[in-house]
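Q: What would the 3D arrangement of this be:
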Amino acid sequence: MALEQRLQHVRERIAAACARSGRLPEEVGIVAVTKYVSADMTRQILESGITDIGENRPGVAVPKWEALEGQGVWHFIGHLQSRKVKDIIGKFQYIHSLDRWSLAEELEKRATAAGTEVKAFLQVNVSGEASKQGIAPEEAESFLREAAKLQRVSVIGLMTMAPDCDDPEETRPVFRGLRELRDKLNATNVYGKPLTELSMGMSGDFEVAVEEGATWVRLGTLLVGGEQI
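A: From the prediction side, this is the model:
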């Protein structure tokens, strides 16, 4: 299936999930996860009309960003080592994996030095799996209270990863839990401004995530194919 056909198919599935849950398709952004494809393929993805690119390895992503001369909007979607922050500041507008205070401090320091700002998602381990990164849901309020003091890092929402399930329906409690946590945090106004975004859902479960309120879904092979770098 050609890229344009895959994109159309994905958009149709998102629209159907939105219809089932009383939402508008415009409320859901698509991050094309390009970590396994070349810079040339990433260029084709951008030319297809997708504007948002997701990467999780600075060593691979930065040369690709440079080859594309910064085209598109770049999202860092994987675990981010503090020592790698300096490599991505000024290139990635979104960080989907803010999962510890030391990382928040490093992002703040590097963004201040670069004269830029970073939009971040607080990663929450809703499922409680030991293999998953992220803070525990009960730690989110205290984290955000401290994060509200940062000048260069703006937390715009929450992110989670669901368990790998054969039946996507089994992921629903995790996605619902993230949405309910966001709504609870907004009700207490702990951060001082609304958390509007939910980054959740990947190729195998994105329709359930959309039904539960995802505003960003992260799609890899389902959307971009599997051309190896």
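
Q: From here on, just use CA atoms for contacts and neighbour counts.
A: Noted.

Q: Do a quick rundown of the helices in this structure.
A: In the chain, the helices defined using DSSP state H lie at 3-21, 39-47, 58-67, 85-88, 101-114, 140-147, 172-188, 206-211, 221-224.

Q: List the buried residues in the third one.
A: It refers to helix 58-67. Residues of helix 58-67 classed as buried: 58, 61, 62, 64, 65 (neighbour count, 16 or more other Cα atoms under 10 Å).

Q: Go ahead and confirm the fourth one touches residue 39.
A: Yes - the criterion here is Cα atoms under 8 Å, and residue 64 meets it with residue 39 at 5.3 Å.

Q: Can I get the helices of the chain in CSV including distance to residue 120?
A: CSV is the format used below for the helices of the chain (distance: least, Cα to Cα, whole Å):
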stretch, distance to residue 120
helix 3-21, 24
helix 39-47, 22
helix 58-67, 17
helix 85-88, 13
helix 101-114, 9
helix 140-147, 11
helix 172-188, 14
helix 206-211, 19
helix 221-224, 24
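
Q: Tell me which of the ones you listed is the most buried.
A: Most buried of these by mean neighbour count (mean count of other Cα atoms under 10 Å) is helix 206-211; its value is a mean of 25.

Q: which strands and helices sit next to that one?
A: helix 3-21, helix 172-188, strand 216-219 (3 or more Cα pairs under 8 Å, 6 or more residues apart in numbering; DSSP states H and E).

Q: Alongside the first, I'd like the structure of this one:
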Amino acid sequence: MQELENRLSEVQQRIGQACRRVGRNPDEVNVVAVTKYVDLDKTRQVLDAGCLHIGESRVQDAIPKWQELHNRGTWHMIGHLQRNKAKEVVGRFSYLHSLESIELAKEIERRAKSIQATMKCFIQVNISGEETKFGISRKELEDFTIEMANFSSIEVVGLMTMAPHIENREEIRSVFRELKECQHRLQKKQIPHVPMTELSMGMSQDFEIAIEEGATWIRLGSILMGE
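A: Below you'll find the model as predicted:
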């Protein structure tokens, strides 16, 4: 528990330093503690340590944890979500970071309407163009986002991306910078149900670069939990 608290403290210090480098307020940056590789007890410790947001990516692993701990913190589904699993997520998780198809949006809309709920979603964008990554392309993004105006039970709060796992920091930075530019272009459209105020980008290996380029949500696993 002490080690976890120390790790969280160090992360907060690094967030503060990254924000100071670009003149941002650290309060603008939210940490999602990625607990997909740890068990229920460790997830409980994460909440005890003061993490307010929990990130899970596999529905079958996430639901037992949610059932025990859902009255604590805010829960985020951060991984690829199959349409047939949407029923398990809507009404339980406050945020989905991986909206990438109209078919999934339709299922979320149907489930959310049935319980009079609204799902906060990030559109996942494959900025790097890697075939191994999910997400829609930059070319598809504007039309896809405009289509979201037809879904009254989905609130598109922003965009999400993942940078490639490479050593070239400037190439990583260019991916995050491009997502920020996409956000600006879409904000100008003033699309209904699409406030587009948030950017979910940055993980354990690159979160400081993401913050410098405008991230408002960072998803941290190994740097908090250990390898």
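
Q: which one of the helices and strands packed on helix 206-211 of structure 1 lies closest to residue 94 of structure 1?
A: strand 216-219 (11.5 Å; Cα to Cα).

Q: Need the residues that contact that closest one.
A: 28-33, 54, 197-203, 206, 209-210 (Cα atoms under 8 Å, 6 or more residues apart in numbering).

Q: Likewise for stretch 135-148 of structure 2?
A: Contact with stretch 135-148 of structure 2 is made by 98-102, 123-127, 129, 154, 156, 161, 182, 186, 191, 193-194, as judged by Cα under 8 Å, 6+ apart.

Q: Tell me which entries of those residues lie within strands.
A: Counted as lying in strands by DSSP state E, out of the contacts of stretch 135-148 of structure 2, are 98, 99, 123, 124, 154, 156.

Q: Among the residues you listed, which pair sits farthest apart?
A: With distances taken as Cα to Cα, the most widely separated pair in those is 124 and 154, at 14.4 Å.

Q: Of these two, which one has the most company?
A: residue 124 (26 against 23; other Cα atoms under 10 Å).

Q: Tell me if I'm right that the more buried one and residue 161 touch.
A: Yes - between residue 124 of structure 2 and residue 161 there is a contact at 5.7 Å, judged by Cα under 8 Å.

Q: With residue 184 of structure 1 as the reference, measure out to residue 78 of structure 1.
A: Distance, residue 78 of structure 1 to residue 184 of structure 1, using Cα to Cα, to the nearest Å: 26 Å.

Q: ok, now residue 221 of structure 1?
A: According to Cα to Cα, residue 221 of structure 1 and residue 184 of structure 1 sit 34 Å apart.

Q: ok, now residue 30 of structure 1?
A: 25 Å.

Q: Let me see the contact set for the residue nearest to residue 177 of structure 1 when sequence neighbours are not counted.
A: Among residues not flanking residue 177 of structure 1 along the chain, residue 126 sits closest, at 6.8 Å (Cα to Cα, 6 or more residues apart in numbering). For residue 126 of structure 1, the contact set (Cα under 8 Å, 6+ apart) comprises 136, 137, 160, 161, 162, 174, 177, 178.

Q: before we move on, back to that, which one of the helices and strands packed on helix 206-211 of structure 1 lies nearest to residue 72 of structure 1?
A: Of all these, strand 216-219 comes closest under Cα to Cα, at 15.3 Å.

Q: how about that closest one, which residues of structure 2 does it hit?
A: The alignment of strand 216-219 of structure 1 onto structure 2 (TM-score structural alignment) covers residues 217-220.

Q: ok, average deviation of the matching stretch from structure 1?
A: Compared with structure 1 after the fit, stretch 217-220 of structure 2 shows a mean deviation of 0.2 Å (mean Cα distance after the TM-score superposition for structure 1).
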